[in-house]
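Asks: give me a 3D structure for the following:
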Amino acid sequence: MNLFVIGQGGREHSMIMKLAESEKVDRIYAAPGNGGISDAAECVDIDELDIDGLIDFAGKKQIDLTIVGPENPLLAGIADRFHEAGLAVFAPGKDAALIEGSKQYAKVFMEENGIPTAAYASFTDAAEAKFYIEKQGAPIVVKADGLAAGKGVIVARTVQEAISAVDDILVNKAFSEAGKSVVIEECLNGEEFSLMAFVHGTNVFPMLPARDHKRAYDDDLGPNTGGMGAYAPAKDISSETLAFAAENVLQKAADGLAGAGRPFTGILYAGMIMTNDGPKVIEFNARFGDPETQIVLPLLKNDLLQVILDVLEGKDPALQWEDKSCAGVVLASKGYPGSYKKGVALPEINSDGDTFVIHAGTRKTDKGIVSDGGRVLFAGAKGKDVADASEATYKWLAQHVHTEDFFYRTDIGQ
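Replies: Sure thing, here's the model as predicted:
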């Protein structure tokens, strides 16, 4: 089969590395790809939002299946357009992807379908939002309604911090169109975890629970990012909790979307928190998580392409997992998630037998691989447990990363 993967980050590189293991794969193309993906697939210079260009390419290259990585093309309706062109695609349609594209829609959807989540209110008027915050008190969570690359969520420890967040989103338009409205939620306490599933209609096949670290710095300090590291499985999440989440979160979401005429096909991601009242949903994503994908897929025993084909055909893919743990750490550009330099030369990237390296924001040039984003590389390893995997990862980073232009957290999985 000829495959086409849309995207350019670490998630897509990880997907491509796993897909390339399949004996069913002939060629893999990626649009636009990155400096590492170009070693595993043929990169084509088409923007992930140039849907006409992507459809044209898929038709000319006789692509058998397109897999969409990032969220922006999903909300732009890429899956709907591919279906209209008679092209097979593994991704949710625009209506189904709204569960990620609008936090307000997601909260209403969860209420209507009995999915446990935090109490909330939505506002377009800054004064009303501030009045609500003053009445509720802090800590409290302020979210930009739309897509903001993981950065539109502010966990405010004080009322003033929450009010400033409202000003940033609604008044100063810090997140542009994503900040037309804000969702303000109660602040939930507990351990967070991510649970992804392969979904087609009302068929739901959960993966291993993972834990992502969103804050930029050690000890969960600093601003929220797209994710600075992750590990799987999150073994503190009991089998009973996972069964509850599978039935009352993932299955209810799939059933609810199908019942609303928005059937979901693709990867459904639930970001959850384990509270004293049980697990509650923080957010839904309509695609593979990043960086969770990079530590979940290496533990999957199955042929990833065969899993996707089985799911699309309505079959149970019979997911099997290695009895190991996987942990990984993001190497980020200094200044991320704020402003940062691009085009910085990277050290020679040589993974050893114990570790693997995923490219995220990189670009291949005549002079070698250079940085091209905030999150640049993802170093990871498998081990007998999370501590073992984490130790191998940090050993590799200490040996290979010697530059003042990048940083990474030193406490992932510890």
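
Asks: CA only for contacts and neighbour counts going forward, please
Replies: OK.

Asks: ok, and the closest non-adjacent residue to residue 394?
Replies: residue 410 (7.6 Å; C-alpha to C-alpha, 6 or more residues apart in numbering).

Asks: quick one, what contacts the residue positioned nearest the centre of the chain?
Replies: Central residue check for the chain by C-alpha atoms, centre = their mean: the C-alpha nearest the mean position is that of residue 289, 2.2 Å away. Taking C-alpha atoms under 8 Å, 6 or more residues apart in numbering, we find residue 289 in contact with 11, 196, 269.

Asks: wait, which of these is closest to residue 77?
Replies: residue 269 (18.6 Å; C-alpha to C-alpha).

Asks: the closest one reaches residue 287, doesn't it?
Replies: Yes: in this structure, residue 269 is within contact of residue 287 by C-alpha atoms under 8 Å, at 6.4 Å.

Asks: who's more crowded, those two?
Replies: Higher neighbour count among residue 269 and residue 287: residue 287, with 26 against 23, using other C-alpha atoms under 10 Å.

Asks: element containing that one?
Replies: Under DSSP states H and E, no helix or strand contains residue 287.

Asks: three-state assignment of the nearest residue to it once chain neighbours are set aside?
Replies: Nearest non-adjacent residue to residue 287, counting by C-alpha to C-alpha, 6+ apart: residue 267, 4.7 Å away. Three-state assignment for residue 267 (DSSP: H, G, I helix; E, B strand; the rest coil): strand.

Asks: who touches residue 267 in this structure?
Replies: Counted by C-alpha under 8 Å, 6+ apart, residue 267 has contacts 91, 196, 197, 198, 199, 286, 287, 288.

Asks: how about this one, so we can line them up?
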Amino acid sequence: MNILLIGSGGREHALAWKLAASPMLTRLYAAPGNPGIAREAELVALDIADHPAVAAFCREKSIELVVVGPEAPLVAGLADDLRREGVAVFGPSAAAAQLEGSKGFTKDLCARHGIPTGAYERFNNAPKAKAYLRHVGAPIVIKADGLAAGKGVTVAMTLNEAIDAVDACFEGAYGEAGAEVVIEEFLEGEEASFFCLCDGETALPFGTAQDHKRVGEGDTGPNTGGMGAYSPASVMTPAIIEQTMREIIEPTMKGLAEAGTPFVGVLYAGLMLTRDGPKLIEYNVRFGDPECQVLMLRLKDDLLVLLKAAADGQLGHMSARWRDEAALTVVMAAKGYPGTPQKGAVIAGLDSASDESVEIFHAGTVESDGTIVANGGRVLNVTALGPSVGEARDRAYAAVDKIDWPDGFCRRDIGWREIERENKCS
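Replies: Predicted structure coming up:
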């Protein structure tokens, strides 16, 4: 099979690495890709916002499946336009992608179908939003309604923080994404990530993980796109997974199908495990980044077979098998992230840092004169397998320490919750 992978980050490098291992693969193309993806795929200079050009490439190269990595092309309707041209796509329609493209859309869906989530209100102007904040007080959660590259959410512990977050949204800090604001109840508990592959009717459970959003150790500092992750998350017990499927995933799938917008792709539920059970924090309509990286290392089955089955509506007869080992990834970011990252520094030592249990996925790199150069905020995902989360952590940080990049940094406590649990059980 000829496959086209859309995207250029660490998530897409992990997908490319796993797809390249499939015996069914004839040729893997990636647009636009990155230097790491170039080891697994042929990079093509496609403008992914030019949907007719993408469709023309698919016809020219006899592409049998397009795998869309990031959320923005899905919200923009790339999957719809390709399907109209007869191209199979792993990824939801623009209508179904509103689950991530609009926080308010998802909250309204939850309200209609009795899906457990935090109480909320929607606002399209600052005075009304601030009046509501003064009425309910803090802690409270402020979210830009649209896509904001993981930076449009503020967990405000004080009223002043909440008011500042509302002002940031309506004053343009997140562009059009902040034209509407969702204000949500602050939920207490432990967060976890749960994934399902979906074919419009069937939702196949596809792993658990926990990520680390805050930039600083001890979960301090501003939110980021994610500083690390591990899988599996032991807090997602079989009973909680069953409850999540019954109360959250299945009503979502049914609600979207009834609305004429069945969901095809990967459904990523960000959950808060409260005293009252799992509650939905948000949906993403693509693999998490960096959660995808740890899932790909643990997946035993052929990813291409599973994604094609989802695109063809054939997941009802499929299953997903996982390695017994845990996987953990550490994000190496450029100094200044999540603000203005420092770009242009040479990164050395990548080959010596990898071994049979460690994969390094490129997230924000370019190649210049034969060297790898930092070109983003989150730059590398150093990912390791181990018999436990603690041992996977040790292998990942040993690899980090072999990488020569003075302008990079990472958190040194990825997996700390799970490691504490492992230590208590040992």
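
Asks: what's the longest helix along the first structure aligned against in the second structure?
Replies: As assigned by DSSP state H, the longest helix anywhere in the first structure is helix 386-400. Counting by TM-score structural alignment, helix 386-400 of the first structure lines up with residues 389-403 of the second structure.

Asks: show residues contacting that stretch.
Replies: With C-alpha under 8 Å, 6+ apart, stretch 389-403 of the second structure has contacts from 230-231, 326-330, 347-350, 352-354, 357-358, 382-386, 412, 414-415, 418-419, 422.

Asks: try it again at 7 Å.
Replies: For stretch 389-403 of the second structure, contacts defined as C-alpha atoms under 7 Å, 6 or more residues apart in numbering pick out 326-330, 348-350, 353-354, 358, 382-386, 415, 418-419.

Asks: give the ChimeraX command for selecting the buried subset of those.
Replies: ChimeraX command restricting the contacts of stretch 389-403 of the second structure to the buried ones, with burial defined by 16 or more other C-alpha atoms under 10 Å:
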select :326,327,328,329,330,348,350,353,354,358,382,383,384,385,386,415,418,419
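
Asks: among the contacts of stretch 389-403 of the second structure, which ones are in helices?
Replies: Using DSSP H, the contacts of stretch 389-403 of the second structure in helices are 350, 353, 418, 419.

Asks: now do the residue nearest to the first one when sequence neighbours are not counted against residue 346 of the second structure, distance only.
Replies: Yep, that's residue 350 of the second structure we're talking about. Distances taken as C-alpha to C-alpha, 6+ apart place residue 403 nearest to residue 350 of the second structure, at 5.8 Å, with adjacent residues excluded. Per C-alpha to C-alpha, to the nearest Å, residue 403 of the second structure is found 11 Å from residue 346 of the second structure.

Asks: what of residue 412 of the second structure?
Replies: For residue 412 of the second structure, the distance to residue 346 of the second structure - C-alpha to C-alpha - is 22 Å.

Asks: so between the two, which is more surrounded?
Replies: With neighbours defined as other C-alpha under 10 Å, residue 412 of the second structure and residue 346 compare such that residue 346 has more, 18 against 15.

Asks: hmm, that one is touching residue 373, no?
Replies: Yes: counting by C-alpha atoms under 7 Å, residue 346 of the second structure touches residue 373, with 4.5 Å between them.

Asks: next, the mean deviation of the longest helix of the first structure compared to the second structure.
Replies: Once fitted to the second structure, helix 386-400 of the first structure is off its aligned match by 1.0 Å on average (mean C-alpha distance after the TM-score superposition for the first structure).

Asks: neighbouring contacts of whichever helix or strand comes after that helix?
Replies: Downstream of helix 386-400 of the first structure, the next assigned helix or strand under DSSP H and E is strand 406-407. With contacts defined as C-alpha under 7 Å, 6+ apart, strand 406-407 of the first structure is touched by 331, 332, 333, 334.

Asks: cool, and stretch 66-80 of the second structure?
Replies: In contact with stretch 66-80 of the second structure (C-alpha under 7 Å, 6+ apart) are residues 3-7, 12, 49, 51, 88-94, 97-98, 101, 285-286.

Asks: now, of these, which are buried?
Replies: 3-7, 12, 51, 88-94, 97-98, 101, 285-286.

Asks: quick one: the strands in the stretch 1-150 of the second structure, in order.
Replies: 2-7, 27-32, 42-43, 65-68, 89-90, 120-123, 140-144 (DSSP state E, counting those that start in this stretch).

Asks: where do the strands sit along the stretch 251-400 of the second structure?
Replies: Under DSSP E, counting those that start in this stretch, the stretch 251-400 of the second structure gives strands at 264-274, 277-284, 326-334, 346-347, 358-362, 365-368, 371-374, 378-386.

Asks: mean shift between the second one and the first structure?
Replies: Comparing strand 277-284 of the second structure with its match in the first structure after superposition yields a mean distance of 0.5 Å (mean C-alpha distance after the TM-score superposition for the first structure).

Asks: for that strand, name the packing helices and strands.
Replies: With contacts defined as 3 or more C-alpha pairs under 7 Å, 6 or more residues apart in numbering; DSSP states H and E, strand 277-284 of the second structure has these neighbours: helix 98-101, strand 264-274.

Asks: helix, strand, or coil at residue 197 of the second structure?
Replies: What three-state DSSP gives for residue 197 of the second structure is strand.

Asks: ok, back up a step: the helices and strands packed on strand 277-284 of the second structure: which one's closest to residue 318 of the second structure?
Replies: Ranked by C-alpha to C-alpha, the member of these that lies closest to residue 318 of the second structure is strand 264-274, at 14.5 Å.

Asks: mean distance between the closest one and the first structure after superposition?
Replies: Its aligned residues in the first structure lie a mean 0.5 Å from strand 264-274 of the second structure after superposition (mean C-alpha distance after the TM-score superposition for the first structure).

Asks: got the buried residues for that strand?
Replies: 264, 265, 266, 267, 268, 269, 270, 271, 272, 273.

Asks: and those residues, which is closest to residue 185 of the second structure?
Replies: Nearest member of these to residue 185 of the second structure, counting by C-alpha to C-alpha, is residue 272, at 11.9 Å.

Asks: my guess is the closest one contacts residue 186. True?
Replies: No: the criterion here is C-alpha under 7 Å, and residue 272 of the second structure misses it with residue 186 at 10.2 Å.

Asks: cool, thanks, talk later.
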